[in-house]
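>>> sequence and predicted structure below; questions after.
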Amino acid sequence: MKEILSWLNEFLYSNILIILLVVAGMYFTLKTRFVQIRMLKEGISLLKEKAHSEDGVSSFQALMISTASRVGTGNIAGVATALAAGGAGSIFWMWVIALIGGASAFVESTLAQIYKEKDGEVFRGGPAYYIEKALGNRFLGIVFAVLLISCFIFGFNGLQSYNVSSAMAYYFDNEQLCALLVGTILSIASAFVIFGGVHRIGVMSSRIVPVMAGLYILLGIYITLMNINQLPHLFAMIFENAFDTKAIFGGFTGSCVMYGIKRGLFSNEAGMGSAPNAGATADVSHPVKQGLVQVISVFIDTMLVCTTTAFILLNFGIEEGLTGMPYVQMAVYNEIGEFGIHFITISIFLFAFSSLIGNYCYAEGNLKFIKNNPTLLFVFRLVTIAVIFFGAQADFSMIWDLADVLMGFMALMNIVVILYLHRYAFSALKDYQQQKRQGKNPVFHPGELGIPNSECWDK
């Protein structure tokens, strides 16, 4: 099983996915005239808008749900893995994939808003929904929903749980006991939120994410300022290694480009079809509003949180044999002592917990797409909790490869679909800009733009 996953991992990223991600991101960036940068200020201003209904999800809450899923242990353990295996240059390629990926995030989240559905007082949607409605193919929508559920529940949630267990191992002589306790605590905490529904997930995420991300970034700033004289050297190391042709082309599958893009995609999820599931839940007057808001999540994830981790680790240095959570713990311990290990352990727990509930939110929406049945949903929630428990006992290489492969298949399908459907997102963007120039608060009328099968907006 390990060999199959390793081969699939290498084949997907080396031969197909990286090319598609970069080409799609560059195409969307150029066609929208760098919408992810040009309209970033507009996206930030939209965060103040409230949901239209009392039980609805606001733009900010939808952003926090997607950020909760994005900002997880991948921002800490994932960056450590990339640095240990791909070198300092992998950080540069993380930045690149985030910058151009912002345009892909805008397109997929705008499409999710266009084709969302009403579910009681809240909305749900995502790639499965726009595949069915825009392409008229429910079977392909179900295929994507299955891929997403597999990726987020069996891949990502197991990995989040494993990384917490790895961080907590510092406090235990018995690793099995540590994994058992971590799995139990995470399962119970996740069950409390999961059984509360999407509104509780939105409220919980909007409270946890800003606090934990802010504290973690402050730690990174403190460590960087304490080593300010090293900053020019660190930037030089990142750029030199990023463009070292021998390192890049001598062994591409293990290069800084490969690790930077893989860990960058795992971290910011731009274009892979996950964040649109959160973006679709927002109760807004125009799809482009949430498309712009979702771009912010990509930048929070990579430009702030991943970069924070990178500079913490690079100030410590890259040591052979040290990777994942132990690498991060030693780097922080080296700067601020024992307190640093405790702080990182608490951070990784909160990062993982927010990701677990954000990931579940995505999976629930896709399960309801396949079949909206209360009994099935109850069983699915129990399975999710069981995966969180057993993920704490997983194997390091196998759990990372499984997450990468499932993410790769999901991203591959979504990128192809949004390349085909992007014209609808572009039409919505043009309409939004025209209404803004007229001094209006943009309101979406898909029929006037020739966008089919978006019934939710006609009601």
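Structure's in. What do you need?
>>> use CA for all of it now, contacts and neighbours both
OK.
>>> tell me the SS of the residue nearest to residue 390 when sequence neighbours are not counted?
Residue nearest to residue 390 in three dimensions, not counting chain neighbours: residue 183, with 6.6 Å by Cα to Cα, 6 or more residues apart in numbering. Secondary structure for residue 183, judged by DSSP: H, G, I helix; E, B strand; the rest coil, is helix.
>>> report the separation between residue 183 and residue 385.
Separation of residue 183 from residue 385 (Cα to Cα, to the nearest Å): 9 Å.
>>> now residue 115
30 Å.
>>> kindly report the same for residue 69.
Distance from residue 69 to residue 385, by Cα to Cα: 16 Å.
>>> would you list every one of the helices in the stretch 51-200 of the chain?
Along the stretch 51-200 of the chain, the stretches classed as helices by DSSP state H, counting those that start in this stretch are 59-70, 77-86, 89-114, 127-135, 138-149, 157-168, 175-194, 198-226.
>>> relative to residue 23, which of the ones you listed is closest?
helix 89-114 (9.3 Å; Cα to Cα).
>>> another one to put next to it:
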Amino acid sequence: MDNVLELFERINAFLWGVPMILLLLGAGIWLTWQLGFVQVRYMGKAFKHTFAPLFKKNKGDGINSFKALATSISAQVGTGNLAGVATAIAAGGPGAIFWMWVSSFFGMATIFAEGVLAQVYRVKKGDHYVGGPAYYIKEGLGSRWLASFFAIAIIFALGFIGNMVQSNAITVAFVETFQVDHNLFRLGLGIGIALFIGLILLGGIKRISTFAGNVVPVMALLYIVGSLIILMSHADEVFSTFALIIEAAFTPQSAAGGVLGATVKEAIRYGIARGLFSNEAGMGSTPHAHATANVHYPAQQGLVAMVGVFIDTVVICTLTALVILVTDAHQTDLQGSAITQEGFARGLGEFGTPFIAICLLFFAFTTILGWAYFGEVNVRFLFGESAVPIYRWLVLICIVLGALVQVELIWEVADTFNAFMVIPNIIAVLALTFVVKKEWKQYRNELK
């Protein structure tokens, strides 16, 4: 197992090296420039489009913008916000958080473009719409093979490997909470999670979006309140912690931050990789949710998509990082979500461990739902409706297996397949920038 882990670590050192960093940041910077800093100038309008549907009755086919965003956030807000942030700090030091912020800022422009393209190239299936990178790669670029490559990558990256990560995170949290680390306990948790996921998946996107629309706001608010309670009790350290994050992003000695051997290069690599795993900007996953929304203009859903990155990284990931750093939980020998759990245990006392276990349960559970649906869309794209039942069974098996396997290995495998998703998706987004700009211009003309 150690040899396999080492192999994937070497693969990811190459895949997530300077070329990938330049590809992701370069795409975000290019789109930010081409769209006139949309994430700065139109953020207020983005929040308005996001929450306005809560006060209106949905008309026409599809689901409203808020439910589409809730489905997107259900996939975005997961172990990347808890275990992923902790892993980034453990491997890259506190400076990794700064690079998360950088990637999320430019990622807002990238995800805006993804949301627009998902709307432009979506297709009607019964009483709802489906779409995503496989559709805009095939129709926009005219490349069936590249679309198929992406579809295969997302099925493995999210549907199978990614959901193993989520299942593992839930299991580790409950193992820490109940102090029972036995294979039968882990197996029981995995089977329980799989059963509930299976019941909701059978209802399709409308049941998933309804569930996400009800659960996501509650789980996000619960986590934010818990984090703020800890930060208020360490108020005198918050400012210095922000300073440490910024300094560590550029200084090798500071980047260690209690983690031996962390360098600026590692801070950048793990910050961007874990930031992507968390907010998924550029990965090509969330467009599947945004394609389902019932909106007047594709650019409206592009704006809504930006809110997902803001909530995911700027709010929740930052709160997680601050809790870990002010409580010195990163100074321990723990790994993954156990680091975050330790931070909340130190900050909230005996209530901290079960608190984070409950949050992880909701975060990871909703992410499994979102990712399973995203993979399902691509199974239909490749093989048709007849392959969906087989795919669903394989997802449920992966959820059970995820409760039993080694966490370091599945994180590394997830990073590998994430890279395989990013490359064709970013190629398509950059090649179709002219389509995004056209839709963006049409929307702004309507505003005038």
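Sure thing, it's come through. Quick caveat: nothing in here was measured; it's all calculated off a predicted structure.
>>> now what about the TM-score between them?
Here the superposed chains carry a TM-score of 0.94, computed using TM-score structural alignment, normalised by the length of the second structure; 436 aligned residues with a Cα RMSD of 1.7 Å.
>>> picking up where we left off before, of residue 69 and residue 385 of the first structure, who's got more company?
Neighbours were counted for residue 69 of the first structure and for residue 385 using other Cα atoms under 10 Å; residue 69 has more, 35 against 25.
>>> quick one, what contacts that one?
354-359 (Cα atoms under 8 Å, 6 or more residues apart in numbering).
>>> show me what it aligns to in the second structure.
In the second structure, residue 69 of the first structure lines up with residue 75, judged by TM-score structural alignment.
>>> and its match, how far from residue 262 of the second structure?
29 Å.
>>> same thing with residue 241 of the second structure?
Distance of residue 241 of the second structure to residue 262 of the second structure, given as Cα to Cα: 17 Å.
>>> with residue 65 of the second structure instead?
41 Å.
>>> with residue 179 of the second structure instead?
To residue 262 of the second structure, residue 179 of the second structure is 31 Å away according to Cα to Cα.
>>> quick one, which of these two is more surrounded?
residue 262 (24 against 10).
>>> now do the SS call for the more buried one.
Going by three-state DSSP: residue 262 of the second structure is coil.
>>> list the contacts of the nearest residue to it once chain neighbours are set aside.
Spatial nearest neighbour of residue 262 of the second structure, excluding adjacent residues (Cα to Cα, 6+ apart): residue 256 at 4.7 Å. Counting by Cα under 8 Å, 6+ apart, residue 256 of the second structure touches 92-94, 248, 262-263.
>>> point to the residue nearest the middle of the first structure.
The residue lying closest to the centre of the first structure (Cα atoms, centre = their mean) is residue 70, at 2.8 Å.
>>> quick check: it touching residue 301?
Yes. Counting by Cα atoms under 8 Å, residue 70 of the first structure does reach residue 301; the two are 6.5 Å apart.
>>> now for those two: what residues contact both?
With contacts taken as Cα under 8 Å, 6+ apart, residue 70 of the first structure and residue 301 have 267-268 as neighbours in common.
>>> thinking again about what came up before, contacts only, for the residue nearest to the centre of the first structure.
267-269, 297-298, 301, 355.
>>> what are the buried residues along stretch 380-392 of the first structure?
380-382, 384-385, 387-392 (16 or more other Cα atoms under 10 Å).
>>> in the second structure, which residues correspond to it?
Counting by TM-score structural alignment, stretch 380-392 of the first structure corresponds to 391-403 in the second structure.
>>> run through who's touching the matching stretch.
So stretch 391-403 of the second structure is contacted by 159-161, 163-172, 186-187, 189-191, 193-195, 197-198, 372, 376, 379 (Cα under 8 Å, 6+ apart).
>>> can you flag the buried ones in those residues?
Listed as buried from the contacts of stretch 391-403 of the second structure are 159-161, 163-172, 186-187, 189-191, 193-194, 197-198, 372, 376, 379; burial here means 16+ other Cα under 10 Å.
>>> so where is stretch 192-207 of the first structure in the second structure?
Mapped onto the second structure using TM-score structural alignment, stretch 192-207 of the first structure covers residues 199-214.
>>> from the rest of the structure, what touches the matching stretch?
63, 66-68, 70-71, 74, 366, 369-370, 372-373.
>>> contacting residues around the spatially closest residue to residue 393 of the first structure that is not a sequence neighbour?
Spatial nearest neighbour of residue 393 of the first structure, chain neighbours left out: residue 179 (5.6 Å); criterion: Cα to Cα, 6+ apart. Residue 179 of the first structure sits next to 162, 165, 169, 392-393 when contact means Cα under 8 Å, 6+ apart.
>>> show me how far stretch 53-69 of the first structure is from its chain's centre.
Stretch 53-69 of the first structure sits 15 Å away from the centroid of its parent chain (Cα atoms, centre = their mean, to the nearest Å).
>>> what's the answer for stretch 139-151 of the first structure, then?
Distance, centroid of stretch 139-151 of the first structure to centroid of chain: 17 Å (Cα atoms, centre = their mean).
>>> counterpart of residue 425 of the second structure in the first structure?
Match for residue 425 of the second structure (TM-score structural alignment): residue 414.
>>> so which elements touch the host helix or strand of that match?
Assessed by DSSP states H and E, residue 414 of the first structure sits inside helix 396-437. Helix 396-437 of the first structure sits against helix 2-11, helix 18-31, helix 89-114, helix 127-135, helix 138-149, helix 157-168, helix 256-268, helix 287-299, with contacts defined as 3 or more Cα pairs under 8 Å, 6 or more residues apart in numbering; DSSP states H and E.
>>> wait, which of those helices is closest to residue 121 of the first structure?
Residue 121 of the first structure sits nearest to helix 89-114 of all those, at 15.6 Å, using Cα to Cα.
>>> just give me the neighbour total for residue 197 of the first structure.
12.
>>> what sits against residue 141 of the second structure?
So residue 141 of the second structure contacts 428, 431-432 (Cα under 8 Å, 6+ apart).
>>> now, of those, which are buried?
For these, buried by 16+ other Cα under 10 Å: 428, 432.
>>> now flag whichever of the contacts of residue 141 of the second structure is closest to residue 130 of the second structure.
Distances from residue 130 of the second structure to the contacts of residue 141 of the second structure, taken by Cα to Cα, are shortest for residue 428, at 17.8 Å.
>>> who's in contact with the nearest residue to the closest one once chain neighbours are set aside?
Distances taken as Cα to Cα, 6+ apart put residue 137 closest to residue 428 of the second structure, at 5.8 Å, once the chain neighbours are dropped. With contacts defined as Cα under 8 Å, 6+ apart, residue 137 of the second structure is in contact with 143-144, 146-147, 425, 428.
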